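J.: just to be clear, the model below is a prediction. Sequence and coordinates:
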Amino acid sequence: MNRFERMRGRLRRAYESGREAVRAGRARPPDVPEPARTASPSSPGPTAPPTATVVEGEPQESAHHSTASRDDADVPHALRIAAAWSWRLIVIGVVFWALMEVVSTISIVIIPLAVAMLLSALLAPAVGWLLRARLPRSLATAVVLVGGLAGVVGTLTLVVNEFIQGVPELSEKSSQGLRQIQDWLRTGPLHLSDNQLDRYLDEAQQWVNNNTERFTSGALSTATTLAEVLTGALLVLFATFFFLRDGSMIWRFLVRLLPVAARWKVDDAGRAAWSTLVAYVRATVLVAFIDAVGIGIFLVIFDVPFAFPLAALVFLGAFIPIVGATLSGGVAVLVALVDSGAVTALIILGAVIGVQQLEGNVLQPLIMGRAVAIHPLAVIIGLTAGVVLAGITGALVAVPLIAVLNTAIRRLSARSVPDTPPDAVVVAAQSP
């Protein structure tokens, strides 16, 4: 039994000695050679004596300090970096795709909330003025919301009434314009014959007949979404009211859900982003108003029909940066072409281009300033993505969202310490 115990002790000491040797080999830098060892009872085995000549053999391969195994060390460094970036980008893409799926599923909620946020940024200064006049918060919010709603409904009523009154005259002049186009096609440089014109007209009529079912199905699908539109409008009204009345309270509640160490920076970034959104919406409304007034004056001077509806269309289109006012101005040019001829249409076209140049080069940099300045490439990419994802609503929301994210990310990445939140409790240590 004693012999067995001694044998077990020797094996135990040999195992411990081997583990210590492995640990020492791992801790030693790769370029430091391992010193020669002498045999001992605790670490048996053949070792080189101090006077022996060691023949240099093949150097032992060592793994790179950034790899987990020798197999990874055999992979080129550039390929390892590319693989690391690839799987991370795949994870980000999957998360983004899942987020887009969730947003598309609940778009009936997300889109009204986004519109309510824009309306809140537009109406928040008016609520602040009434609050400084000592009105209760709920009453001030209700007065501003009802006044804004009345203004929108009144404007739409005027536009629709003027459009209805001018449709017969415009239809008659459109027919005259079509006949003039036909005469120009016969006598102009194309010299089309009556048979060619009839054939082209028959092809156009056949195309309309073939696509009637598509147009009808689109109208039916639009009718089926009427309930969703009404639901979204009610949600916009309720959300705008509570954003205006309890916006600060809602924001403080959301900030308190975060870890304590992140609350100050998130609160600072959120308030800066809200200030950017308010400035952007106010500047956009002012620029849109100037565009509508400038183009509307030319429409009135040259007696183009539907001057007020077309100016209102320019005002609404200006909320889509770069392309909105241009497209709505193009509608005014077409109406001028049908009603007053090519010369008036060219003059209106020059007015639209001039107003757009004034807006892009003078008004926007002067009114919006550097705080909400966004590169045109970012605006175009955001508009395209917004149209693809959510249509017209996406085009309206895309650029404000980019401006808000730009400000928030800049503030979050800043190294400066933000100001103390107004609801923070500062505990001072008692002096001994």
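T.: Now that the structure is in, tell me what you want to look at.
J.: from here on, contacts and neighbour counts on C-alpha atoms
T.: Will do.
J.: tell me the buried residues in stretch 371-382?
T.: The neighbour-count check on stretch 371-382 (16 or more other C-alpha atoms under 10 Å) flags 372, 379, 380, 382 as buried.
J.: and the second one, helix, strand or coil?
T.: By that I understand residue 379. Put simply, residue 379 is helix when judged by DSSP: H, G, I helix; E, B strand; the rest coil.
J.: list the contacts of the nearest residue to it once chain neighbours are set aside.
T.: The shortest distance from residue 379 to any non-neighbouring residue, by C-alpha to C-alpha, 6 or more residues apart in numbering, is to residue 399 (6.1 Å). Contact analysis of residue 399 by C-alpha atoms under 8 Å, 6 or more residues apart in numbering lists 321, 379, 382, 383.
J.: show only the entries of the residues you listed found in helices.
T.: Members of those lying in helices (criterion: DSSP state H): 379, 382, 383.
J.: in a markdown table: those residues, plus distance to residue 281.
T.: Output for these, formatted as a markdown table (distance: C-alpha to C-alpha, whole Å):
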| residue | distance to residue 281 |
| --- | --- |
| 379 | 15 |
| 382 | 17 |
| 383 | 16 |
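J.: wait, which of these is closest to residue 75?
T.: Nearest to residue 75 among those, counting by C-alpha to C-alpha, is residue 382 at 39.2 Å.
J.: residues near residue 237, how many?
T.: Using other C-alpha atoms under 10 Å, residue 237 is surrounded by 19 other residues.
J.: please tell me how far the nearest residue to it once chain neighbours are set aside sits from residue 94.
T.: Distances taken as C-alpha to C-alpha, 6+ apart place residue 116 nearest to residue 237, at 7.2 Å, with adjacent residues excluded. Per C-alpha to C-alpha, to the nearest Å, residue 116 is found 29 Å from residue 94.
J.: who has more neighbours out of the two?
T.: residue 116 (23 against 12).
J.: related to what we said a few turns ago, now for the contacts of residue 399: which two are most distant?
T.: The widest separation within those (C-alpha to C-alpha) is 10.4 Å, between 321 and 382.
J.: take this one as well and set it beside the first:
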Amino acid sequence: MGRFEQVRANIRRAYEAGRAQVRAKREANDQLDEPTPPAPAQVQVPPSVSHSSTSSFDDSFVSRPLRIGAAWGWRFIVLAVVLWGLLRVVGLLTVVIIPLVIALLLAALLGPAVGRLRKARVHGSLATAIVLIGGIAAVVGTLTLVVNAFIDGLPKLTQNASEGLTKIQDWLKRGPLHLTDLQLSKAVDQLQELVSANQDTLTTGVIRTASTALEILSGMFLVIFALFFFMRDGRQIWKFSLNFVPGPAREPLDRAGVAAWRSLTSYVRATVLVAFIDAVGIGIALWVLNVPLALPLAALVFLTAFIPIIGATLSGAVAVLVALVTNDVVTALLVLAAVIAVQQIEGHLLQPLIMGRAVAIHPLAVIVSIAGGLVLGGIVGALISVPLIAILNTGVRVLAQSPPPEVEDSIEAAEATP
């Protein structure tokens, strides 16, 4: 019986194991046969009507040319408002800004001399003082020479001018106009009435001239004071100014500033040399033709030559007028020929040769900048407009180059750079 019970137990276990396997397979088949629940319906979103250049749905209904024109338009309006604000600020601070600009131009002219003295191991303050005193002495000496020459030639100029006016009156009577004495006297009377009618205006102009003289005197002190520190601490001032711009922009702006300063230095030195050659050429012509006040007129040519194109024309016209009044028509024509010859040599030989490609500016840009400077700042505006265009031209070219070029020995070359 024991063996029989054991066999029966084995059979029962085998039977139950088989039933368990069948039950497991059936449950697995039932799970596979069950239908899967449907996926949730996807909400279909209609595509938005837009363009890559738009930022909202409404912008897509505006044509692309109109969007671009509007974008340029409001940006131009913002720039115009900013420029107008800057001009207003500059207009309010003219008494301060103009001396600083003149000091900057003089620093560009005298800065290399300070750099040479520093390389010769002269202390910075001492080198700056030596160059500053030497520059002031040169200016004062030149002005003294010119004033003395003017005072010495004034009696002869007065006599020749009187004789010249008499010749002009004779020409008006006997020339193609055939004016009578009555007509000439009426013209003189009308001139006197014009002066009398504008006497108040002239008096006000004298008072304004006196106040302008005080402003010029105070501006001269500011020029000297600023010039000293521009030449001594120019590089430190420039580095301090770079702290007001973002960090990534400092190095490119530093390169552009150094290049622009070199361009300004070249421009000022070349302008001085060209002005000196113009003054010498016209002065020699006036001296050979025996025109009075040759030296003061040559000094006037030198001063006005700093205004390109217009300055030489104005000074040449004054020289021709003086020759016409003090000498005769033939002498005036010869002076005019000499002025035209000097201007042609300057425009076609001296400017391209001395200025060089570093500060080359198209003549149209020069004329437009001078006209804008005259409108905005008068004579001083015309004087500083071309150097401003020169440094902007160089600075923008350096910033636009990719990769930016290396400026060789920028620190040594810009020790006096503001």
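T.: Thanks, I have it. Keep in mind it's a predicted model, so treat the numbers as computed, not measured.
J.: picking that back up, need the contacts of residue 399 of structure 1 in a markdown table with distance to residue 264 of structure 1, can you?
T.: Listed next are the contacts of residue 399 of structure 1 as a markdown table, based on distance: C-alpha to C-alpha, whole Å:
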| residue | distance to residue 264 of structure 1 |
| --- | --- |
| 321 | 33 |
| 379 | 30 |
| 382 | 29 |
| 383 | 32 |
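J.: of those residues, closest to residue 216 of structure 1?
T.: Distances from residue 216 of structure 1 to these, taken by C-alpha to C-alpha, are shortest for residue 383, at 28.9 Å.
J.: my guess is the closest one contacts residue 395. True?
T.: Yes - if you go by C-alpha atoms under 8 Å, residue 383 of structure 1 and residue 395 touch, sitting 5.1 Å apart.
J.: ranges for the helices of structure 1?
T.: Counting by DSSP H, structure 1 has helices at residues 2-27, 70-73, 77-105, 107-132, 137-187, 194-210, 212-224, 226-256, 260-301, 307-317, 324-340, 342-358, 364-368, 376-413.
J.: in structure 2, what residue corresponds to residue 194 of structure 1?
T.: When structure 2 is aligned by TM-score structural alignment, residue 194 of structure 1 is paired with residue 181.
J.: residues near the nearest residue to its match once chain neighbours are set aside, how many?
T.: Excluding its sequence neighbours, the residue lying closest to residue 181 of structure 2 (C-alpha to C-alpha, 6+ apart) is residue 173, at 7.8 Å. Burial of residue 173 of structure 2 is recorded as 16 neighbouring residues (other C-alpha under 10 Å).
J.: can you check the one 3 residues further on too?
T.: Counted with other C-alpha under 10 Å, residues neighbouring residue 176 of structure 2 total 8.
J.: can you check residue 150 of structure 2 too?
T.: Using other C-alpha under 10 Å, residue 150 of structure 2 has 18 other residues around it.
J.: aligned to it, what sits in structure 1?
T.: Alignment note (TM-score structural alignment): residue 150 of structure 2 maps to residue 163 of structure 1.
J.: quick check: that match touching residue 310?
T.: No - Residue 163 of structure 1 is beyond contact range of residue 310, at 9.6 Å (criterion: C-alpha under 8 Å).
J.: residue 151 of structure 2: neighbour count?
T.: By other C-alpha under 10 Å, neighbour count at residue 151 of structure 2 equals 14.
J.: ugh, typo on my part, it should be residue 196 of structure 1
T.: 12.
J.: and for residue 41 of structure 2?
T.: Neighbour tally, residue 41 of structure 2, other C-alpha under 10 Å: 6.
J.: quick one: what's aligned to residue 335 of structure 1 in structure 2?
T.: By TM-score structural alignment, residue 335 of structure 1 lines up with residue 322.
J.: quick one, what contacts that match?
T.: Applying C-alpha under 8 Å, 6+ apart, the residues near residue 322 of structure 2 are 291, 292, 332.
J.: same check, this time on residue 244 of structure 1
T.: 120, 123, 124, 127, 141.
J.: which residue packs closest to residue 335 of structure 2, ignoring adjacent ones?
T.: Distances taken as C-alpha to C-alpha, 6+ apart put residue 320 closest to residue 335 of structure 2, at 5.8 Å, once the chain neighbours are dropped.
J.: contacts only, for that neighbour.
T.: 332, 333, 335, 336.
J.: for residue 363 of structure 1, see how far away the counterpart of the last one in structure 1 is.
T.: If I follow you right, that is residue 336 of structure 2. In structure 1, residue 336 of structure 2 lines up with residue 349, judged by TM-score structural alignment. In this view, residue 349 of structure 1 and residue 363 of structure 1 are 20 Å apart by C-alpha to C-alpha.
J.: same question, residue 150 of structure 1
T.: Distance from residue 150 of structure 1 to residue 363 of structure 1, counting by C-alpha to C-alpha: 29 Å.
J.: also residue 300 of structure 1?
T.: The gap separating residue 300 of structure 1 from residue 363 of structure 1 is 23 Å, by C-alpha to C-alpha.
J.: who has more neighbours, these two?
T.: Comparing residue 300 of structure 1 with residue 363 by other C-alpha under 10 Å, the one with more neighbours is residue 363, at 19 against 13.
J.: list the contacts of the equivalent of residue 73 of structure 1 over in structure 2.
T.: Taking TM-score structural alignment, residue 73 of structure 1 has residue 60 as its aligned residue in structure 2. Counting by C-alpha under 8 Å, 6+ apart, residue 60 of structure 2 touches 49, 50, 51, 54.
J.: got TSV for these, with distance to residue 162 of structure 2 and neighbour count too?
T.: Shown next, in TSV, are the contacts of residue 60 of structure 2 (distance: C-alpha to C-alpha, whole Å; neighbours: other C-alpha atoms under 10 Å):
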residue	distance to residue 162 of structure 2	neighbour count
49	86	11
50	83	14
51	81	13
54	78	14
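J.: tell me the one of the residues you listed nearest residue 241 of structure 2?
T.: Among these, and counting by C-alpha to C-alpha, the member closest to residue 241 of structure 2 is residue 54, at 38.8 Å.
J.: find the nearest non-adjacent residue to that closest one, please.
T.: Closest residue to residue 54 of structure 2 apart from its sequence neighbours, by C-alpha to C-alpha, 6+ apart: residue 60 at 6.2 Å.
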